[in-house]
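Asks: Attaching a predicted model along with its sequence, questions to come.
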Amino acid sequence: MIKKSILILLIVILSSGLAVANDPETTLIPIPLIFSSPETGLAGGGMGMYFKDTELKNIQSRFGAFYTAEGQANLFLQAEQEVDEYKYSGQFSYQDWVNKFYGLNNEVVFNDGLEYDSQGFSVEGGISKRLAPNSFLGLVANYESYDLNLERKLKQNIRGIAGVDLWGLGLKYTYDTRDRMMDTRSGQYLEYQSIIHSEDFSESDFIAHELDYRFFKQLAPKHVLGWQSKLIITNGALPLQKMNSLGNMRILRGYESDKFLAANKVATQLEYRYPIYKKWSGTLFAGIGEVYQEFEVDDLEESWGLGLRYNLDKKRGVNLRMDFAFNSQQSNFYFNVGEAF
């Protein structure tokens, strides 16, 4: 059933651009993707980005699917709609993937990683009301359910190693003066959210506070300096699935996902974006951060790298992203759509 759903979605993505080609208010960008990684082998799929702008509302959505030679699958849908004084958002993802467990609290116990399967889905929705020209305050709710086969491999008392069924409800505040959401050239973005998580609503299992701040300055035409800082602080008993990882394709690029796990996270990165030729541009980036139970300056980790961009939509700044990221331990290559931040 999942394989058929992914195939149907890929056909829709790669062929539906013709359906909106004559609508000046609508843009659909189909993107076929092929990639490879040690965990997945050869993988293929596609994604689409849909935009619709009218006087009464703006709609943005992203949807896609991937399938690998190892039989792993990933399917996702994200959408955001702004109508008058309100902003609505939602997302859904299904994943049947291979992960690795190295240890907790920033400590690597298994040098090569303990491989395990993760299968399940997550769904999230939110509604916010405009408080001022650039400010929104609202509610966010989510639910996720995943099965893990790590319990029989790991003889430790770690919450969530068999899976997780978790509800979340909280508040979100957003302040946004960016000139555009993707490939931002100027402006600021601040988001704070506080979410209570629980398995059955009878009591709070843990609370997560997350702060994301971004600043962009155009130094010269097409030369942009961007800065992002992120802080996540939790209180309570976190399951394995909700632990924070040090690096990913968006911040502290270069570190293997989930190699360093802990309850809390602090990270910051700086990126310089510059033109190369016509639709091609480049980036230089560096970052520093830490996941921790108790913060230690000596445990801060660094990453740096460079990237290439190919523009798919000039108006909205939709780019294909290719990043080469490094740190003192390893390097990684990322291929994706949209900027890291």
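Replies: Noted; the coordinates are in hand. Numbering: from 1, shown residues only.

Asks: okay, CA-based contacts and neighbour counts for the rest of this
Replies: Noted.

Asks: need the contact list for Leu246.
Replies: By C-alpha atoms under 8 Å, 6 or more residues apart in numbering, the contact list for Leu246 reads 252, 255, 257-261, 265, 289-291.

Asks: Can you point out the buried residues in stretch 280-295?
Replies: Residues of stretch 280-295 classed as buried: 281-293 (neighbour count, 16 or more other C-alpha atoms under 10 Å).

Asks: how near is Gly317 to Arg309?
Replies: 11 Å (C-alpha to C-alpha, to the nearest Å).

Asks: Can you pick out the residue with more neighbours from those two?
Replies: Arg309 (25 against 18; other C-alpha atoms under 10 Å).

Asks: isn't the more buried one right next to Trp280, touching?
Replies: Yes - between Arg309 and Trp280 there is a contact at 5.6 Å, judged by C-alpha atoms under 8 Å.

Asks: Can you get me a residue count around Val297?
Replies: Neighbours of Val297 (other C-alpha under 10 Å): 8.

Asks: what's the answer for Ala69, then?
Replies: Counted by other C-alpha under 10 Å, the residues lying close to Ala69 total 12.

Asks: That one: what's it in contact with?
Replies: By C-alpha under 8 Å, 6+ apart, the contact set of Ala69 is 40-43.

Asks: returning to that earlier point: got CSV for the buried residues of stretch 280-295, with secondary structure and distance to Ser303 too?
Replies: Converted to CSV, the buried residues of stretch 280-295 look like this (DSSP: H, G, I helix; E, B strand; the rest coil; distance: C-alpha to C-alpha, whole Å):
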residue, secondary structure, distance to Ser303
Ser281, strand, 21
Gly282, strand, 17
Thr283, strand, 14
Leu284, strand, 11
Phe285, strand, 8
Ala286, strand, 6
Gly287, strand, 5
Ile288, strand, 6
Gly289, strand, 9
Glu290, strand, 11
Val291, strand, 14
Tyr292, strand, 17
Gln293, coil, 21
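
Asks: structure B:
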Amino acid sequence: MFRDSEDGHFDMSRWLLEHRGFLPVPIIITDPAVGNGGGIGLAFFHRPQAGAAPAADGSAPKMVTPDIYGGGAMRTENGSNAYGLGASLHFDEDRWRYRGGVAKTSFNLGFYTPGRLLPPEKIEYNVDGLMSFQQGFRRLGERDLFLGLAWIYMDMDIGFDVASDRDRFQPHELATRSSGLGLSLEYDTRDNPFTPSSGWLGMIEGNAYLPGIGSDTAFQSYRGHAYAYWPLGRQFVLGGRADARWANGDIPFYRLPYIDLRGIGSARYQDTRAAVLETELRWNMTQRWALVGFVGAGRTWGRRNSFSNSSSEVSKGAGVRYLIARQLGMHVGVDYAWGPEDDTFYIQVGSAWR
């Protein structure tokens, strides 16, 4: 069951797709924002009975991505913890898609004050509450183009290590409940969604948070991102990522966009605008083993600094991968990354870009 029929190596494709098995995902956390920690996740895979999706050019139909559902729990040394459930499902020969999850979280984080004249000061705080993300997609025609509708809900209690730090924020920045509806447009030609080797994914989305649907304040968030993959001969795959996020209105301080790169702590650099460029090269040394190298840069601006007055933060790193499920094209492995303040490692299941 755990040997591939083609090369005899360890492989979990049959276990996951034919026996409704689960993939244990070790959660090893080394994010500087929350400290070291760990946990476990279980991901169950199920191939839909309708095994083919319509092809736009009349060629052989593509395989439908398996349904995935599961849950997990984690905890870190600074007391942060989370547990939740989620799923990614496909219906009617992949004409409809669903992604969503619910989680109970408590994170101890740091908010860095503007450092235009003085060095940034770290304000320690905790957010504790419920988060829910629900999104449905409809394929438009016979193309790989999907229109999505989302509902994002967060109900968080906010506490500060130093009670007087609360006075440093405007009332709307301390809003505890946010509820928003969003629209998105997604185009996806990747050969697989786990560890792609060709094709590209492009998505634009906008979300409106309004008191009329349960939000304490009114604000908007937007994101546009694209991931592209180019095979270079038989052994190399070059990937490129562009990701921009921005927000307007009465935004809670813990919902501000931030630089999302390996090697940089979550929410370390925040403002109303954030943009990232990253590239990754994968060398498939053998059919199973691969090495990756990556480098990226990000910048935030908006309320604190203009784009021209902001500096770019750079991170880089390398990693190793093993093709654990050949039929899914799924690699697992570990990355080690260096950022401007810290260096750390990450356990990866599939692509690091999400």
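Replies: Arrived safely, thanks for sending. Model, not experiment: these values are computed from the prediction.

Asks: TM-score of the superposed pair?
Replies: Overlay of the two chains. TM-score (TM-score structural alignment, normalised by the length of the first structure): 0.82; 318 aligned residues with a C-alpha RMSD of 2.9 Å.

Asks: The stretch 1-150 of the second structure: strands as residue ranges?
Replies: Secondary structure of the stretch 1-150 of the second structure (DSSP state E, counting those that start in this stretch): strands at 22-29, 37-46, 52-53, 62-63, 67-76, 81-91, 96-112, 122-139, 145-160.

Asks: would a markdown table of the ones you listed with mean neighbour count be doable?
Replies: Shown next, in a markdown table, are these (neighbours: other C-alpha atoms under 10 Å):
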| stretch | mean neighbour count |
| --- | --- |
| strand 22-29 | 17 |
| strand 37-46 | 18 |
| strand 52-53 | 17 |
| strand 62-63 | 16 |
| strand 67-76 | 19 |
| strand 81-91 | 18 |
| strand 96-112 | 19 |
| strand 122-139 | 18 |
| strand 145-160 | 19 |
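
Asks: Of those, which is nearest Glu280 of the second structure?
Replies: Proximity to Glu280 of the second structure (C-alpha to C-alpha) singles out strand 22-29 among the strands of the stretch 1-150 of the second structure, at 21.6 Å.

Asks: what's next to the closest one, contact-wise?
Replies: With C-alpha under 8 Å, 6+ apart, strand 22-29 of the second structure has contacts from 15-16, 35-45, 74, 76, 346-347, 349.

Asks: just stretch 323-339 of the second structure next, same as before
Replies: With contacts defined as C-alpha under 8 Å, 6+ apart, stretch 323-339 of the second structure is touched by 10-13, 192, 194-196, 262-264, 287-289, 313-322, 343-351.

Asks: One more: stretch 188-199 of the second structure?
Replies: 65, 144-145, 200-202, 228-231, 237, 328-331, 349-351.

Asks: run the last query once more with 10 Å
Replies: Residues from elsewhere that reach stretch 188-199 of the second structure (C-alpha atoms under 10 Å, 6 or more residues apart in numbering): 62-65, 143-146, 200-203, 226-232, 236-239, 282, 323, 325, 327-332, 349-354.

Asks: Just the buried subset of those, written out for ChimeraX, thanks.
Replies: Selecting only the buried entries of those in ChimeraX, with 16+ other C-alpha under 10 Å as the criterion:
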select :63,64,65,144,145,146,200,201,202,203,226,227,228,229,230,231,236,237,238,239,282,323,325,328,329,330,331,332,349,350
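
Asks: Spatially nearest residue to Gly148 of the second structure, not counting backbone neighbours?
Replies: Excluding the flanking residues, the one nearest Gly148 of the second structure by C-alpha to C-alpha, 6 or more residues apart in numbering is Phe137, at 4.2 Å.

Asks: To which residue of the first structure is the one you found aligned?
Replies: Structural alignment (TM-score structural alignment) places Phe137 of the second structure against Ser128 in the first structure.

Asks: just to revisit the earlier point, find the residues that touch each one of Gly317 and Arg309 of the first structure.
Replies: With C-alpha under 10 Å, 6+ apart as the test, Gly317 of the first structure and Arg309 both reach 338-339.

Asks: Stretch 174-192 of the first structure maps to which residues in the second structure?
Replies: Under TM-score structural alignment, stretch 174-192 of the first structure corresponds to residues 186-204 of the second structure.

Asks: what does stretch 6-15 of the first structure give?
Replies: Stretch 6-15 of the first structure corresponds to no residues in the second structure, going by TM-score structural alignment.

Asks: so what's Ile264 of the second structure up against?
Replies: Taking C-alpha under 10 Å, 6+ apart, we find Ile264 of the second structure in contact with 31-33, 298, 313-316, 337-344.

Asks: Buried subset of these as a ChimeraX selection?
Replies: To isolate the buried ones among the contacts of Ile264 of the second structure in ChimeraX, judged by 16+ other C-alpha under 10 Å, type:
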select :31,32,33,298,313,314,315,316,337,338,339,343,344
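
Asks: mapped onto the first structure, which of the contacts of Ile264 of the second structure hold?
Replies: Contacts conserved in the first structure for those, counting by both residues aligned by TM-score structural alignment, their matches' C-alpha atoms under 10 Å: 313-315, 337-344.
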